[in-house]
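# I would like to see how this sequence folds:
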Amino acid sequence: MSESDAEKKQMTRSTTRMQQISTSIYRKYKLSVLYASLTIPVGIILIFFDKAPSRNDFLDHWNRAEQIAAGQFTAIPDPSGTGNYGAINKDGVFEAFNNTAINSPFTYFPSVFGGGHLRISCLLTLLFSTLFVCIAISLAKQYDTIIFGIAILPIFFLSSIYPTADAITNSISLLWVAFILYLY
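Next comes the predicted model:
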C-alpha cells in the first residue's frame, strides 16, 4: 500500500468519524434546535410587530415585575384594609394585582433584567423560556417529542413572549418533568 493510499484511508476514517459525531449531535439536539428555530423568530415578530397583542393579565404582571425590580419582593396589603395586595404607584395611589401578588419573584427575573423596557423584557422572557425548554428537550432522551409537543402548543408559546411569571413557571416545570424522565 502506497503512502498516498494510507493517507486517503486515514482521511476517509477521520471523515467518517466526524460524520458519526455530527450525526449523533444532530440526533441528540435536533428537536431543541427545531424548537429554538421556530419559537425565537416567531416570538420576535410577535414581540416587535404585533399591533394589538392580547396579553393575559398584562398590567398585573407588569406591575409585579416593576415592583420586584424596585426591590419590593413581596406585595403589600392595601392600606385601606380591603384585603387586596399590590403596590403603591409613582403617584402614591395603591394598585391592586391580587392574581400576580403571590407569584415568586424568581419567575420575573427576565423582566427585571429588562430594566423596565417592555420589549426587552419580552425578548428576555422569550430567550430564557426557550433556553429552559431546549434543555428540557435535550434532557428528556426518548421522551423529547413529548416535551417538544407540549412546548409547541400555542398556549405555552404565547405565554413565553410576554413578561409573565407563567412563561418561566411553564418552562421550569417542563424542565423538571424532563429531569424526572431523564432519571426514569
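
# When you work out contacts or count neighbours from here on, use the C-alpha atoms and nothing else.
Fine.

# L34 in helix, strand or coil?
Secondary structure for L34, judged by DSSP: H, G, I helix; E, B strand; the rest coil, is helix.

# How many residues are close by it?
L34: 12 surrounding residues under other C-alpha atoms under 10 Å.

# quick one: A151 and W176, what's the gap?
A151 sits 13 Å away from W176, taking C-alpha to C-alpha, to the nearest Å as the criterion.

# Would you mind telling me which of these two has the busier surroundings?
Ranked by neighbour count (other C-alpha under 10 Å), A151 and W176 place A151 first, with 24 against 16.

# residues near the residue nearest to the more buried one when sequence neighbours are not counted, how many?
Nearest residue to A151, sequence neighbours excluded (C-alpha to C-alpha, 6 or more residues apart in numbering): F157, at 6.6 Å. F157 has 21 neighbours, counted by other C-alpha under 10 Å.

# Could you also give me the structure for this second sequence? I'd like to compare it with the first:
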Amino acid sequence: MSKRENVTADILKQTIAILKTEGSSGVTMRQVAGKTGITLSNLQYYYADRTKLFQATAAFFFNECEKTILNELSAIDTRDGESAKEFIRKLLDMLIVDGGNDDNHGIFREIWALMLRDAELAETVHRFYKNYSNWLVQLISGFTSQPEKIISLLIPYAEGYAVIGADLTLKRQEIIEMLLEIIWQMKVKT
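Below is the predicted model of the structure:
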C-alpha cells in the first residue's frame, strides 16, 4: 500500500474504534487526528469535515464486512447440495447477530443514526445497501433460481434482528434454522 493508503486506512480504523467506544457524538476531527498521530490540518487534507470522514468510514467499514463474509465462506464448496446448505447456514450465522452484543452492529447503528441527519451520508449508506444486495444476490445465485427473493428477505431480517433479536421468543439458533428451512425450500439448483 502507498503511504496515502496507509494513512487513510489508519484514519478510518481509528474512527471506527472511537465509534465503537464513544458513539458518533464522541467522534471529533481533533480526536481522530490525535488517535491517528497526525495534525488536524493533515486530517482535513484527507477528509475536509465530519461528513466526508463518516462517508469514507462507512464505505471502509462496509467493505471490511464484505471481505470478512467472503473469507469465512471461501472454504465451502457449493457444488453439492449439502455444502450449499452449509454455505447458507454459515451466511445466516454471520448475518443474524444480536447487535447488542456485537461491536460491528453497534457501528451500523451509529451510521444509521447519523444518516438520519446527514443526506450525503444517507446517500452513501443507501448506495452500500444497493451494492451489498447485488453482491449477495451474486454470491448465492450459483445454487438458487431466486436469489433476489432470498436476499430481499434476508437483509431486512438480519438488520432488524440486530436491533431487536434479543427480545424475540425464539433463540438465535432456532431462527437461523427456520430461515435456512425457508431459504432451502426456495432452492432450485444444486
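
# Work out the TM-score between the chains.
Between these two chains, after superposing, the TM-score reads 0.27 (TM-score structural alignment, normalised by the length of structure 1); 79 aligned residues with a C-alpha RMSD of 4.9 Å.

# still on that earlier bit, what's the separation between the residue nearest to A151 of structure 1 and L127 of structure 1?
For F157 of structure 1 relative to L127 of structure 1 (C-alpha to C-alpha), the value is 12 Å.

# picking up where we left off before, and the helix or strand harbouring the residue nearest to A151 of structure 1, which residues are buried?
Under the criterion of DSSP states H and E, F157 of structure 1 resides in helix 154-159. Neighbour counts using 16 or more other C-alpha atoms under 10 Å place F157, L158, S159 of helix 154-159 of structure 1 among the buried residues.

# number of nearby residues for the closest residue in space to the last one that isn't next to it in sequence?
This means S159 of structure 1. Leaving aside its chain neighbours, S159 of structure 1 sits nearest to A167 (5.1 Å; criterion: C-alpha to C-alpha, 6+ apart). The tally of other residues near A167 of structure 1 (other C-alpha under 10 Å) stands at 25.

# helices or strands next to the strand or helix carrying A167 of structure 1 in the packing?
Element membership of A167 of structure 1, judged by DSSP H and E, is helix 165-183. Contact partners of helix 165-183 of structure 1 among helices and strands, from 3 or more C-alpha pairs under 8 Å, 6 or more residues apart in numbering; DSSP states H and E: helix 118-139, helix 154-159.

# Switch those helices over to a markdown table; also include distance to F49 of structure 1.
Shown next, in a markdown table, are these (distance: least, C-alpha to C-alpha, whole Å):
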| stretch | distance to F49 of structure 1 |
| --- | --- |
| helix 118-139 | 10 |
| helix 154-159 | 14 |
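
# Nearest to V33 of structure 1, out of the ones you listed?
For these, the distance to V33 of structure 1 is smallest for helix 118-139, at 7.5 Å, taking C-alpha to C-alpha.

# Report the angle between that closest one and helix 165-183.
10 degrees (axes from the mean of the first three to the mean of the last three C-alpha atoms, to 10 degrees).

# returning to what we had before: which stretch among the helices and strands packed on helix 165-183 of structure 1 is buried most, on average?
Greatest average neighbour count among these goes to helix 118-139 (a mean of 23), per mean count of other C-alpha atoms under 10 Å.

# Can you name the element that comes right after the longest helix anywhere in structure 2?
Using DSSP state H, we find that the single longest helix of structure 2 is helix 50-73. Tracing the chain past helix 50-73 of structure 2, the next element assigned as helix or strand by DSSP H and E is helix 81-95.

# May I see the buried residues of that following helix?
For helix 81-95 of structure 2, the neighbour count (16+ other C-alpha under 10 Å) marks A84, K85, E86, F87, I88, R89, K90, L91, L92, D93, L95 as buried.

# before we move on, the earlier item: out of the helices and strands packed on helix 165-183 of structure 1, the one nearest N98 of structure 1 is which?
helix 154-159 (19.0 Å).

# mind checking how far the closest one is from the chain centre?
11 Å (C-alpha atoms, centre = their mean, to the nearest Å).

# If you count contacts, what does it end up packed against?
Helix 154-159 of structure 1 packs on helix 165-183, going by 3+ C-alpha pairs under 8 Å, 6+ apart.

# And the helix it packs on, how far out from the chain middle?
10 Å.

# Could you list the buried residues of that helix?
For helix 165-183 of structure 1, a neighbour-count test (16+ other C-alpha under 10 Å) marks 165-172, 174-179, 181-182 as buried.

# Skipping adjacent residues, who's closest to D103 of structure 2 in space?
K20 is the one closest to D103 of structure 2 (C-alpha to C-alpha, 6+ apart), at 6.3 Å.
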